[in-house]
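# Provided below for reference: sequence and predicted model.
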Amino acid sequence: MKKLVVITGASSGFGMELAKEFAKDGYPMLLLARRVEKMEALNLPNTMCKKVDVTDKESFESAVREAEAQYGKTDLIINNAGVMLLGDLSVQDPKEWKRMLDVNVMGVMNGMQIVMNDMKERRFGTIINLSSIAGVKPFANHAAYCASKYGVAGLTEVVRGELSPYNVRTLYICPGAVSTELLGHTTDKNIIEGYEQWKESVGATNITANDVAKTIKYAYELPQAVSLRQIVITDTMQDA
C-alpha cells in the first residue's frame, strides 16, 4: 500500500495536475482547497477532498488527521496553495500584501508544522513547498509577491537544515511562467495584459502545469536519501 500524499490548492493548476499524476500510480490522497466541488469532480480513487483554507490551521490539521486515520500517516505534503496579486508597491492595496503573506507563507508554515513532528519521529517523510522563480529573482510589479515567495524559499531552507538529521526531506520548487489560474488573481488589468504580452514576446508559452507536476512527483519518488533541495523549472524560452 502506498503512503498518504497531501496536496493543498488542489482545485486548479499545479495542485490539480499533481492529484491526477499521483492518482495514476494509486497513491491515497488528501486534496485540500476552498473549491471542494472542483476536486470532487475529478472522481479520483482513494481520495479524500476537504474544503479548507490553509490559513485556518485548526481546520487544516483536522482534515489531515481525518485522512491519516483512514490512510495512515502523511508521507508527503505538497504545500501548493497560493495567490499572486501583482501590483506596484507604491499604490497597491496593503490588503493584497497581507493576503499573499497569509496564504503563501503562513499557509505553508501551517502545513509544515502539522506533519513535521510525526515525520521526525518516524525518521521518514517529504515536505515540498511551492515557491516561484519570483522567489529567486526580482520582477517588476512583483514586490509583495516576491516577498512571499522569497519567504517560502528561506523558511524551507531553514527547516531543511532542522529536519535533515531526522532523514526528512524538505524541498522547494520554483516554477517560471506557466499558464494557470494564478495570474487571474491580480486585480490590475494593465499588469495582467503586460504579463501576457511579455510571455508571448519571449515565447514562454509551451511549458504546462502538468510538466511541473511530473517534475515534483519525480523528485518525491527518488530514494529517501536523495534530496533535490531546490528545483527551478521554466519554459526553455523564458530568459528571465
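The structure has been received and is ready for your questions.
# Going by C-alpha atoms from here, please, whenever you check contacts or count neighbours.
OK.
# In this protein, mark out all the helices, start to finish.
According to DSSP state H, the chain carries its helices in the segments 13-24, 36-40, 57-71, 94-100, 107-122, 143-163, 189-202, 209-221.
# Go ahead and flag the most central residue of this structure.
What sits nearest the mean C-alpha location of the chain, by C-alpha atoms, centre = their mean, is residue 80, with 1.7 Å.
# any idea how far that residue is from residue 178?
As judged by C-alpha to C-alpha, to the nearest Å, residue 80 and residue 178 stand 14 Å apart.
# try residue 110
For residue 110 relative to residue 178 (C-alpha to C-alpha), the value is 26 Å.
# more crowded one of these two?
A side-by-side neighbour count of residue 110 and residue 178, using other C-alpha atoms under 10 Å, places residue 178 first with 23 against 19.
# correct me, but the more buried one touches residue 207?
Yes. Between residue 178 and residue 207 there is a contact under C-alpha atoms under 8 Å: 6.1 Å.
# Which neighbours do these two have in common?
Overlap between the neighbourhoods of residue 178 and residue 207 consists of 234, 235, taking contacts as C-alpha atoms under 8 Å, 6 or more residues apart in numbering.
# for comparison:
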Amino acid sequence: MNKPLVVITGASSGFGAEIAKRFNKEGFPLLLLGRRLEKMEQLPLDFEHVLLKQVDVTDLTAFKSAVREAEERYGKTDLLINNAGVMLLGNIETQQPEEWQTMLDTNVRGVLNGMQIVLEDMKNRQHGTILNMSSIAGFKAFVNHAAYVASKFGVHGATETIRQEVAEHNVRISLVSPGYAETELLHHVTNEALVSGIEDWKSTIGGTTLDPRHVADTVFFIYSMPQDVTVREVALAITKQTP
C-alpha cells in the first residue's frame, strides 16, 4: 500500500460513508471514525486497509489516540476530512439549549479538534490537506436554523482563518458546502413540525435532493489537485434548489 492515510470522521452514513467508499475504491488506507461502529462495519468496503474506530469527535483524547494508531499502521495523515456533524433545527425561543450545545460541540469543536491533531505534522512535512464539510447554511441564513447556522458559520470562519495561518507551510485547507441532501441529518431534528415543513419544501423542488455520491466526487477532485493548488471552497446543490 503506497498511498497515504485518509481520515474521515462521521463515516457511518451520508457524506462520510460515500466519501469512504470513493477513497476505498481508489486504494487509499482509511481511518473511519463514527459513533456507530456497527454502521461502519456494514459499509460495502474492502476492509484490508481500513481501520474502524468508535469515536466521538468532541473527545479530543480518543480522537487523537485513534489517529495515532492509524498512523502507526499506515503512515502520517495526508488527508483529514472533518465530516462529523449534527443538525438540530428549532427556533431559539423554544429550542432546548442542550441542542445548541450539541451542535456547537460537534460541528465546531469537533472540527477544531481534528485540525489540531494533524496540523503540526503536516506543517513539518510541508504537505497535507484538511477538508471541512460544512453547509450552504454556513454562509446563508435559514428560518428556524439559528443555532445550526451559527455552528456552520463558525466552520466557515475557522476554515478560512486556519487556511491563511498554514498556507506558508504548503498545507491545504478546503471547505465543501452542500445544499439539501439525502442524509440522516434530518433524522436528528426533534421538532416534527419543522421536519414536515422541510418535506413540504422538498416537494417544491421536484422531490429530489443532492446525491451524497456527488459530494464524494467533489471531495476527491479537490484532493486530487496538486499540493500547490488549493480549492478553497465549493458550494453545490441540485439545480432546482434556489435558497
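Right, received. Where do you want to start? Note that the structure is predicted; figures quoted are calculated from it, not measured.
# returning to that earlier point: how about the residue nearest to the centre of the first structure, what's its match in the second structure?
Aligning on TM-score structural alignment places residue 80 of the first structure opposite residue 83 in the second structure.
# How about residue 166 of the first structure?
Correspondence of residue 166 of the first structure to the second structure, assessed by TM-score structural alignment: residue 169.
# From residue 163 of the second structure, how far out is its match?
Per C-alpha to C-alpha, residue 169 of the second structure is found 10 Å from residue 163 of the second structure.
# Those two: which is more packed in?
Set side by side, residue 169 of the second structure and residue 163 give different neighbour counts by other C-alpha under 10 Å, the larger being at residue 163 (20 against 14).
# how deep is the closest residue to that one other than its chain neighbours tucked in, by neighbour count?
Taking C-alpha to C-alpha, 6 or more residues apart in numbering as the measure, residue 163 of the second structure lies nearest to residue 173, with 5.1 Å between them; neighbours along the chain are not counted. Neighbours of residue 173 of the second structure under the rule other C-alpha under 10 Å: 26.
# Please determine how far residue 35 of the second structure is located from residue 77 of the second structure.
Taking C-alpha to C-alpha as the criterion, residue 35 of the second structure is separated from residue 77 of the second structure by 21 Å.
# For residue 75 of the second structure, see how far away the match of residue 166 of the first structure is.
Between residue 169 of the second structure and residue 75 of the second structure the computed distance is 20 Å (C-alpha to C-alpha).
# Need the helices of the first structure in TSV (columns: distance to residue 5 of the first structure).
Compiled in TSV, the helices of the first structure are given as follows (distance: least, C-alpha to C-alpha, whole Å):
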stretch	distance to residue 5 of the first structure
helix 13-24	8
helix 36-40	15
helix 57-71	9
helix 94-100	25
helix 107-122	11
helix 143-163	19
helix 189-202	33
helix 209-221	10
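# right, so of those, which gets closest to residue 183 of the first structure?
For residue 183 of the first structure, the closest of those is helix 189-202, at 6.9 Å, according to C-alpha to C-alpha.
# Now do the closest one: which range of the second structure does it align onto?
Mapped onto the second structure with TM-score structural alignment as the criterion, helix 189-202 of the first structure occupies residues 192-205.
# Now check residue 106 of the second structure against the first structure: what is it aligned to?
Under the alignment defined by TM-score structural alignment, residue 106 of the second structure is paired with residue 103 of the first structure.
# Please tell me how far that match sits from residue 33 of the first structure.
12 Å.
# Check residue 140 of the first structure too.
Following C-alpha to C-alpha, the distance that separates residue 140 of the first structure from residue 33 of the first structure is 29 Å.
# Could you pull up the contacting residues of the match of residue 166 of the first structure?
Each residue near residue 169 of the second structure by C-alpha under 8 Å, 6+ apart is listed here: 123, 124, 126, 127.
# how close does it get to residue 12 of the second structure?
32 Å.
# for residue 114 of the second structure, same thing?
In terms of C-alpha to C-alpha, residue 114 of the second structure sits 17 Å off from residue 12 of the second structure.
# How many residues are close by the alignment partner in the first structure of residue 50 of the second structure?
With TM-score structural alignment as the criterion, residue 50 of the second structure lines up with residue 47 in the first structure. The burial metric for residue 47 of the first structure, expressed as a neighbour count using other C-alpha under 10 Å, is 23.
# Please tell me how far residue 117 of the second structure sits from residue 164 of the second structure.
For residue 117 of the second structure, the distance to residue 164 of the second structure under the criterion C-alpha to C-alpha works out to 18 Å.
# Once you drop chain neighbours, what's closest to residue 21 of the second structure?
Leaving aside its chain neighbours, residue 21 of the second structure sits nearest to residue 45 (6.3 Å; criterion: C-alpha to C-alpha, 6+ apart).
# you'd agree the one you found is up against residue 22?
No. Look at residue 45 of the second structure against residue 22 with C-alpha under 8 Å: they stay out of range, at 9.6 Å.
# list the contacts for the residue nearest to residue 163 of the second structure?
129, 130, 131, 132, 159, 160, 162, 163, 230, 232.
# Pull out the buried members of these.
Restricting the contacts of residue 173 of the second structure to buried positions leaves 129, 130, 131, 132, 159, 162, 163, 230, with burial counted as 16 or more other C-alpha atoms under 10 Å.
# tell me which of those is nearest to residue 66 of the second structure?
Using C-alpha to C-alpha, the shortest approach to residue 66 of the second structure within those belongs to residue 130, at 16.9 Å.
# Need the counterpart of the closest one in the first structure.
Residue correspondence to the first structure (TM-score structural alignment): residue 130 of the second structure is matched to residue 127.
# For that match, list the residues it contacts.
Counting by C-alpha under 8 Å, 6+ apart, residue 127 of the first structure makes contact with 76, 77, 78, 79, 112, 168, 169, 170, 171.
# Would you mind confirming that the last one is in contact with residue 229?
The one in question is residue 171 of the first structure. Yes. Between residue 171 of the first structure and residue 229 there is a contact at 4.6 Å, judged by C-alpha under 8 Å.
# do you know how far the residue lying closest to residue 79 of the first structure once chain neighbours are set aside is from residue 149 of the first structure?
Sequence neighbours aside, residue 129 is the residue nearest to residue 79 of the first structure in space, at 4.8 Å (criterion: C-alpha to C-alpha, 6+ apart). When C-alpha to C-alpha is the yardstick, residue 129 of the first structure and residue 149 of the first structure sit 10 Å from each other.
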